[in-house]
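K.L.:
Take this sequence and fold it.
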Amino acid sequence: MRIADRKEFATKAPPLTCGPDTTVFDAVTQMAEKNFGSIFITDEDDRVLGVMTERDIFRRVIGENRDPKTTRVSEVMTTEVRMANKDDQVLEWLQVMSNERFRRLPVVDEEKRLVTVMSQGDFVSYTWPQLLGQVGQMAQATFAPAFNVIAIVGGIAVYTLVLILLLLYAR
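P.N.:
Here you go, the predicted model:
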């Protein structure tokens, strides 16, 4: 399934963004008002420059004893941000997010402008039923051929045992 096919893609609230010169204090105030765990830092054309998460705030502001009222988000944001396209596959990104340990995925358009932000939760709500279905299909595909061989061998063993018992009983 494509990211754009998720119902959340069309219904998500606009992403929380700010410019690189915004203070950490002002960004955190916006995050608290909206109950967001992150804020994306964008340029004038809405292109993603970075992301500041709660973890960045703890490690790079509080942990380094910086003043949030004078520290700019550009000083503490994560700059290596993975970005998706709306036509990318949900399961592929869920795997990448899990392996690389990040929870928020910005989705950008052809000009790399921020469209929305999808979370692991947006993907997991869809993928659990799909994953369980795929596990069932894989189990059936894996065990069905083996089961046929086991059934044939087992049938021959039972038939042989019955013949042996009949021969012993007939004596």
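K.L.:
okay, CA-based contacts and neighbour counts for the rest of this
P.N.:
Will do.
K.L.:
Would you agree Thr78 is in contact with Val51?
P.N.:
Yes. Contact criterion C-alpha atoms under 8 Å: Thr78 and Val51 qualify, at 5.3 Å.
K.L.:
higher neighbour count, these two?
P.N.:
Each of Thr78 and Val51 has its neighbours counted (other C-alpha atoms under 10 Å); Val51 has more, 24 against 17.
K.L.:
Could you pull out the buried residues of stretch 42-62?
P.N.:
42, 46-53, 56-57, 61 (16 or more other C-alpha atoms under 10 Å).
K.L.:
Summarise which helices and strands the helix or strand where Ile41 lies is packed against.
P.N.:
Using DSSP states H and E, Ile41 sits within strand 38-42. Packed against strand 38-42 by the contact rule (3 or more C-alpha pairs under 8 Å, 6 or more residues apart in numbering; DSSP states H and E) you find strand 17-18, helix 24-34, strand 48-53.
K.L.:
just the helices in the chain please.
P.N.:
Assigned by DSSP state H, the helices in the chain fall at 7-11, 24-34, 54-56, 73-76, 90-100, 120-170.
K.L.:
and for comparison, fold this next one:
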Amino acid sequence: MTRDVTVAGPEQTIQEAARMMQKIDSGVLPVGSADRLIGMITDRDIALRAVGTGKGPDTRVREVMTEEVLYCFEDQEIEEVAHNMGDNQLRRLPVLNRDKRLVGILSLADVATSIEFEAAGDALSEISRPSGT
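P.N.:
Below you'll find the predicted structure:
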């Protein structure tokens, strides 16, 4: 996992969030408030929930972020996490400690380099299937 995580604030603008994504070359940012994970914002959220509905660059992150956040714990078995990523079609998951504090982000690439090829391939196959939504 990546431990050096850039976190957006819910009151930041989507333009600021997009610039943060550009700077770190990522399409996703965790959103935190008072040392807690409260959501995630992706480049897709900005494109579809903001720009696609006519919202401007000064729109607050909180207005377009995904509030329901799926996550894993830092001490979970990677095979279990990979299976969950596949089931939920997620390419990235925030990683929390048991106090539910953000400690990192786990990407599909991290999974692919840490477990056997077959398990990573299974996760990718599930993540890549059409969702119909």
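K.L.:
quick revisit: report the aligned residue range of structure 2 for the strand holding Ile41 of structure 1.
P.N.:
Strand 38-42 of structure 1 corresponds to residues 28-32 in structure 2, going by TM-score structural alignment.
K.L.:
Show me the contact partners of the matching stretch.
P.N.:
Stretch 28-32 of structure 2 has contacts (C-alpha atoms under 8 Å, 6 or more residues apart in numbering) with 6-10, 17, 21, 37-43, 65, 94.
K.L.:
how far away is the most centrally placed residue in structure 1 from Val51 of structure 1?
P.N.:
Central residue of structure 1 (C-alpha atoms, centre = their mean): Leu94, 2.9 Å from the mean position. To Val51 of structure 1, Leu94 of structure 1 is 19 Å away according to C-alpha to C-alpha, to the nearest Å.
K.L.:
wait, doesn't Met97 of structure 1 sit right on Gln120?
P.N.:
Yes. Counting by C-alpha under 8 Å, Gln120 is a contact partner of Met97 of structure 1 at 7.4 Å.
K.L.:
any common contacting residues for those two?
P.N.:
What both Met97 of structure 1 and Gln120 touch, as defined by C-alpha under 8 Å, 6+ apart, is the set Arg103.
K.L.:
For His83 of structure 2, give me its contacts.
P.N.:
119, 122-123.
K.L.:
Buried subset of those as a PyMOL selection?
P.N.:
Selection of buried members from these for PyMOL, criterion 16+ other C-alpha under 10 Å:
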select buried, resi 119+123
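K.L.:
Same check for the contacts of His83 of structure 2, but in structure 1.
P.N.:
Among the contacts of His83 of structure 2, not one has aligned partners that also touch in structure 1 (both residues aligned by TM-score structural alignment, their matches' C-alpha atoms under 8 Å).
K.L.:
Just the closest of the contacts of His83 of structure 2 to Cys72 of structure 2, please.
P.N.:
Nearest to Cys72 of structure 2, judged by C-alpha to C-alpha, of the contacts of His83 of structure 2 is Ala123 at 14.9 Å.
K.L.:
ok, residues contacting whatever helix or strand the closest one lives in?
P.N.:
When secondary structure is defined by DSSP H and E, Ala123 of structure 2 falls within helix 117-128. If you take C-alpha under 8 Å, 6+ apart as the criterion, helix 117-128 of structure 2 is touched by 79, 82-83, 85-91, 108, 111-112.
K.L.:
which of the residues in stretch 67-74 of structure 1 are buried?
P.N.:
68, 71-74.
K.L.:
Centre of the chain to that stretch, how far?
P.N.:
Offset of stretch 67-74 of structure 1 from its chain centre (C-alpha atoms, centre = their mean, to the nearest Å): 30 Å.
K.L.:
what about that stretch, start to end distance?
P.N.:
Per C-alpha to C-alpha, stretch 67-74 of structure 1 runs 14 Å from first to last residue.
K.L.:
returning to what we had before: for the contacts of helix 117-128 of structure 2, which ChimeraX command selects only the ones that are buried?
P.N.:
Buried members of those, defined by 16+ other C-alpha under 10 Å, are picked up in ChimeraX with:
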select :79,82,83,85,86,89,90,91,108,111,112
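K.L.:
could the contacts of helix 117-128 of structure 2 be laid out in a markdown table, adding distance to Phe73 of structure 2?
P.N.:
Shown next, in a markdown table, are the contacts of helix 117-128 of structure 2 (distance: C-alpha to C-alpha, whole Å):
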| residue | distance to Phe73 of structure 2 |
| --- | --- |
| Glu79 | 13 |
| Ala82 | 12 |
| His83 | 14 |
| Met85 | 13 |
| Gly86 | 16 |
| Asp87 | 17 |
| Asn88 | 16 |
| Gln89 | 18 |
| Leu90 | 15 |
| Arg91 | 16 |
| Leu108 | 16 |
| Val111 | 14 |
| Ala112 | 18 |
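K.L.:
Perfect, I'm done here.
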